[in-house]
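Trainee: Below: sequence and its predicted model.
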Amino acid sequence: MISQLLFAIVLIGAILLFYKNAYKIYQNIRLGKSVNRFDNPSERFKTMLLVAFGQQKMFKRPIPALLHLFVYVGFCIINIEMIEIIIDGLFDTHRVLSFLGDFYNFLIASFEILAFAVLLSCVIFFIRRNVLKLKRLNQPELNNWPRSDANYILITEILLMTAFLIMNAADQKLQVVLPESYHIAGSFPISQYLIGILPESINSLIFIERLAWWFHILGVLAFLNYLPISKHLHIILAFPNTYFSNLNLKGKFENMESVTAEVKAMLDPSLPPPSGDVSRFGVKDVHDLTWKNLLDAYTCTECGRCTSACPANITGKLLSPRKIIMDTRDRVEEVGKNININKTFVDDGKSLLDSYVTREEIWACTSCNACVEQCPVNINPLEIIMGLRQYAIMEESQAPASINNMLGNLENNGAPWKYSQADRANWTQM
């Protein structure tokens, strides 16, 4: 009873703690401005199935995609066994779902094969990051915590899968020597090869089986509560993020409603003046972003596919789309803590622009949408970059000389070039 009570307390505590931390993230995302992403539900559901469930965009790089698929499928399917583990923990039973017979044997065998695939994939991922040192996984924005975060998760996955297989190996051996407590159930195609390294003592076997069982369940619950502070939150948020994707063509930019209303009022004085309070044009801080931009920030997997495809980054410029998204997440976390402490946002003298993202970064962008195309979970760094640019120009009149020249030509000549409209066709006379 003590074991069952302890398990129940740990389980309930872990779930409540996860809810508390997840709710904070939900509140932070709600700091963003409203945007309609609830239209066309059938198309959105299809996008979620293909991109999040089907990992469609991952397979642009087949080898890491296949390894990631093993981890993804293994994570989803192996955790089905958590149902049985929770029931066994609460009611002191042993393999309570074994009444399913041959289907149960098939499930356990599948779990073991997937667990081994997850373990092997995580070892390969760890080697790619720390031994082979792939460029996109070892760039400056990943220094310190982001790099440690990735390694912590890989090591945790390796340990959890190892504990799962050792638990099954010990359980299988106990089914033979202690059938009155460990009745025969399950099929063990992988862990059967670990039986030889286990001791013969029944007490030692029980200790190993219980230790591995507790390590596995506590590890999963700890992992659950690690997610809110980790890039691996995308395990959960990838699904809503892809559902709320921008369904428009990637090259389409939306007009700012406030500017459109002002222009219409100037062109037609008979129209009523624009309604609503326009406090700012463009984006200076996270309050000016939409809730979808903030959801993007929390969904980022930090895989670096966006940055590795960015032509500005490839040519040595400062811009890294991954860093833009990571900076946005860091800033919204900072703003959220500010609000939690003060009950309302108190100006801290910082902003997303300048304090986190530099002017050099936003003007290095070519707006080619390569980052948007490459992202495996449909994150859009370009929306944030363009919002920051809009603020710099419309609120501060600050832009590189080449941009100012182009804007001046548009105003005076109706085109980006310095020639007047009357001279545009002169080249045909040459």
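Mentor: Sure thing, it's come through.
Trainee: okay, CA-based contacts and neighbour counts for the rest of this
Mentor: Noted.
Trainee: remind me, longest helix of this protein?
Mentor: Across the chain, the longest stretch assigned as helix under DSSP state H is helix 145-177.
Trainee: Just the angle for the helix or strand just after that helix relative to helix 145-177, thanks.
Mentor: Following helix 145-177 in sequence order, the next helix or strand is helix 202-226 (DSSP states H and E). Following axes from the mean of the first three to the mean of the last three CA atoms, to 10 degrees, one obtains 150 degrees for the angle between helix 202-226 and helix 145-177.
Trainee: Give me the distance from helix 202-226 to the chain's centre.
Mentor: Here helix 202-226 is found 28 Å from its chain centre; the criterion is CA atoms, centre = their mean, to the nearest Å.
Trainee: dropping in the other structure now:
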Amino acid sequence: MVSQLLFAIIFIGAIVFFCKNARKIYRNIRLGKSVNRTDRPFERLKLMFLVAFGQKKMFKRPLPALLHVFVYIGFCIINIEMLEIIIDGLFGTHRVFSVMGGGYNFLIYSFEILAFLVLASCVIFLIRRNVLKVKRLNQSELKNWPKTDADLILITEIALMTAFLLMNAADFKLQALQTAHYTIAGSFPISSSFVGLLPNDMDSLIFIERFSWWFHIIGVLAFLNYLPISKHLHIILAFPNTYFSNLAPKGKFENMSSVTAEVKAMLDPSLPPPSAEVSRFGVKDVQDLTWKNLLDAYTCTECGRCTAACPANITGKLLSPRKIMMDTRDRIEEIGKNIDRNKSFLDDDKALLDNYISREEIWACTSCNACVEQCPVNIDPLQIIMGLRQYVVMEESKAPTSIGAMLNNMENNGAPWKYAQADRANWTNQ
């Protein structure tokens, strides 16, 4: 009963703590402006199943995609085994699902294969990051905490899968010794191969099995509560993020409704003037972004596929679309902590523009949409960049000289070039 009570306290505490942190993230996302992403629900469901469940965009890079699929499927299916562990922990049973007979043997057999594939995949991922030093996984924005975060997750997954296999190996040997409480059940294709390394003493085997069991379940619950402060929150958020994707064609920019209303009123005085006064044109801080932009930021996996495809980054410019998303998430987290301390947001003399994202970064973007196309979970860094540009141009009138000249030409000549409309066809006379 002491063991069951301790398990119940740990399990309920972990769930409550996770829900508390999840509510903070939800609140932070809701700080963004409203945007409608509920139209065409069947198309959205199809997109979510293809991109989030089906990993469709991952397979543009086959090897890491295959390894990721092993980890992804393993994570999903082995959680079925977690249900058995929770029931056993709460009610003091052991392998409660063993009543399934042959079906249970098949499940455990599958779990072991998947656990081994997850373990091997995580080892390869660690080698790619720290030994082979794949470029997109070792760029400047991934130094310090982001690098530590990625390595911690991989090491944790390796430790959890090792504990799972060690638990099964000890259980298998205890079953063979016909130990009380250890029902003969399950098929162990991986763990049975190293039972010879375990001691023959029954008490030692029980200690190893129980220690591995507790390590595995506490590790999973700790991992659950680590997610809200980790890039691995995408495990949960990838699904809503892909569902709420922008279904408009890439490259289509929405006009600001307030600006459109002003222009129409100027061109047609009979129209009523805009009813609402606009507090700000464009984006200066994260509160000026939409809730979907903030969901994007929390969903970012930091995989770097966007940055690897970015022509500005490839040619040595400062822009990294991955950093744009990481900076956005860092800023909204900072604002969330400000709200927690003060009950409401108190101005901290900081903003997303300048304090996190520099002007050199936003003007390096070619708006080609390569980052949007490459993202495996349909994140859109370009919307954030364009919003920041709008603020610089419309609120501060501080666009780079070349941009200012282009805008003047558009206003005066109806084209980006300095030539008048009447002179456009002069080249045909040459």
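Mentor: Cool, got the structure. What you see is a predicted model, and the numbers here were worked out from it, not measured in a lab.
Trainee: How close are the two chains, by TM-score?
Mentor: Once superposed, the chains reach a TM-score of 0.99 (TM-score structural alignment, normalised by the length of structure 1), with 430 aligned residues with a CA RMSD of 0.6 Å.
Trainee: still on that earlier bit, check how far the longest helix of structure 1 sits from its aligned residues in structure 2, on average.
Mentor: Its aligned residues in structure 2 lie a mean 0.3 Å from helix 145-177 of structure 1 after superposition (mean CA distance after the TM-score superposition for structure 1).
Trainee: what range in structure 2 does that helix sit on?
Mentor: Aligned using TM-score structural alignment, helix 145-177 of structure 1 spans residues 145-177 in structure 2.
Trainee: buried set for the matching stretch?
Mentor: By neighbour count on 16 or more other CA atoms under 10 Å, the buried set for stretch 145-177 of structure 2 is 147, 149-151, 153-154, 156-158, 160-175.
Trainee: who's in contact with Ala399 of structure 1?
Mentor: Applying CA atoms under 8 Å, 6 or more residues apart in numbering, we find Ala399 of structure 1 in contact with Ala392, Ile393.
Trainee: Can you tell me the SS state at it?
Mentor: Three-state assignment for Ala399 of structure 1 (DSSP: H, G, I helix; E, B strand; the rest coil): coil.
Trainee: Kindly report the same for Phe281 of structure 1.
Mentor: coil.
Trainee: Surely it and Ser397 touch.
Mentor: No - contact criterion CA atoms under 8 Å: Phe281 of structure 1 and Ser397 do not qualify, at 11.6 Å.
Trainee: Determine the set of other helices and strands touching the helix or strand where Asn241 of structure 1 lies.
Mentor: Assigned by DSSP H and E, Asn241 of structure 1 belongs to helix 234-243. Packing contacts for helix 234-243 of structure 1, counted by 3 or more CA pairs under 8 Å, 6 or more residues apart in numbering; DSSP states H and E, involve helix 41-48, helix 291-299.
Trainee: So which of those is the most surrounded?
Mentor: helix 291-299 (a mean of 26; mean count of other CA atoms under 10 Å).
Trainee: Superposed on structure 2, what's the mean shift for that helix?
Mentor: Mean for helix 291-299 of structure 1 is 0.2 Å (mean CA distance after the TM-score superposition for structure 1).
Trainee: Just the residues contacting whatever helix or strand comes next after that helix, thanks.
Mentor: Using DSSP H and E, the helix or strand that follows helix 291-299 of structure 1 towards the C-terminus is helix 305-309. Contacting residues not belonging to helix 305-309 of structure 1 are listed as Arg136, Asn313, Ile314, Ser320, Pro321, Arg322, Ala370, Cys371, Val372, Glu373, Gln374, Cys375 [CA under 8 Å, 6+ apart].
Trainee: now, which of those lie within strands?
Mentor: Nothing among those maps onto strands, per DSSP state E.
Trainee: In the stretch 301-430 of structure 1, mark out all the helices, start to finish.
Mentor: With helices called from DSSP state H, counting those that start in this stretch, the stretch 301-430 of structure 1 shows them at 305-309, 311-314, 321-342, 359-364, 370-374, 381-394, 401-413.
Trainee: can you map out the strands along the stretch 1-150 of structure 2?
Mentor: With DSSP state E, counting those that start in this stretch as the criterion, the stretch 1-150 of structure 2 has no strands.
Trainee: Just want the angle from the longest helix of structure 1 to helix 321-342.
Mentor: 90 degrees.
Trainee: I'd like the distance from helix 145-177 of structure 1 to the chain centre, please.
Mentor: The answer for helix 145-177 of structure 1 is 24 Å, by CA atoms, centre = their mean.
Trainee: Now Ser420 of structure 1: closest residue in space, sequence neighbours ignored.
Mentor: Closest residue in space to Ser420 of structure 1, ignoring its immediate chain neighbours: Asn413 at 5.1 Å, by CA to CA, 6 or more residues apart in numbering.
Trainee: Could you pull up the residues touching that neighbour?
Mentor: The neighbourhood of Asn413 of structure 1, defined by CA under 8 Å, 6+ apart, consists of Tyr419, Ser420, Gln421.
Trainee: Could you do Glu84 of structure 2 as well?
Mentor: Arg95, Val96, Phe97.
Trainee: So between Phe281 and Ser397 of structure 1, which is more surrounded?
Mentor: Under the criterion of other CA atoms under 10 Å, the comparison of Phe281 of structure 1 against Ser397 puts Phe281 first, with 19 against 10.
Trainee: And for the nearest residue to the more buried one once chain neighbours are set aside, the neighbour number?
Mentor: Nearest residue to Phe281 of structure 1 in three dimensions, chain neighbours excluded: Tyr391, at 5.7 Å (CA to CA, 6+ apart). Neighbour count for Tyr391 of structure 1, taken as other CA under 10 Å: 20.
Trainee: swap in Met1 of structure 2?
Mentor: Here the number of neighbours of Met1 of structure 2 (other CA under 10 Å) works out to 9.
Trainee: which residues does it contact?
Mentor: Gly92.
Trainee: do Leu165 of structure 1 as well
Mentor: Glu112, Ala115, Ile190, Ser191.
Trainee: Tell me which two of these sit farthest apart.
Mentor: Farthest apart among those by CA to CA are Ala115 and Ser191. That separation is 10.2 Å.
Trainee: more crowded one of these two?
Mentor: Ranked by neighbour count (other CA under 10 Å), Ala115 of structure 1 and Ser191 place Ala115 first, with 27 against 22.
Trainee: Pull the contacting residues for the closest residue to Phe11 of structure 2 other than its chain neighbours.
Mentor: Spatial nearest neighbour of Phe11 of structure 2, excluding adjacent residues (CA to CA, 6+ apart): Leu221 at 7.3 Å. Contact analysis of Leu221 of structure 2 by CA under 8 Å, 6+ apart lists Phe11, Ala14, Ile15.
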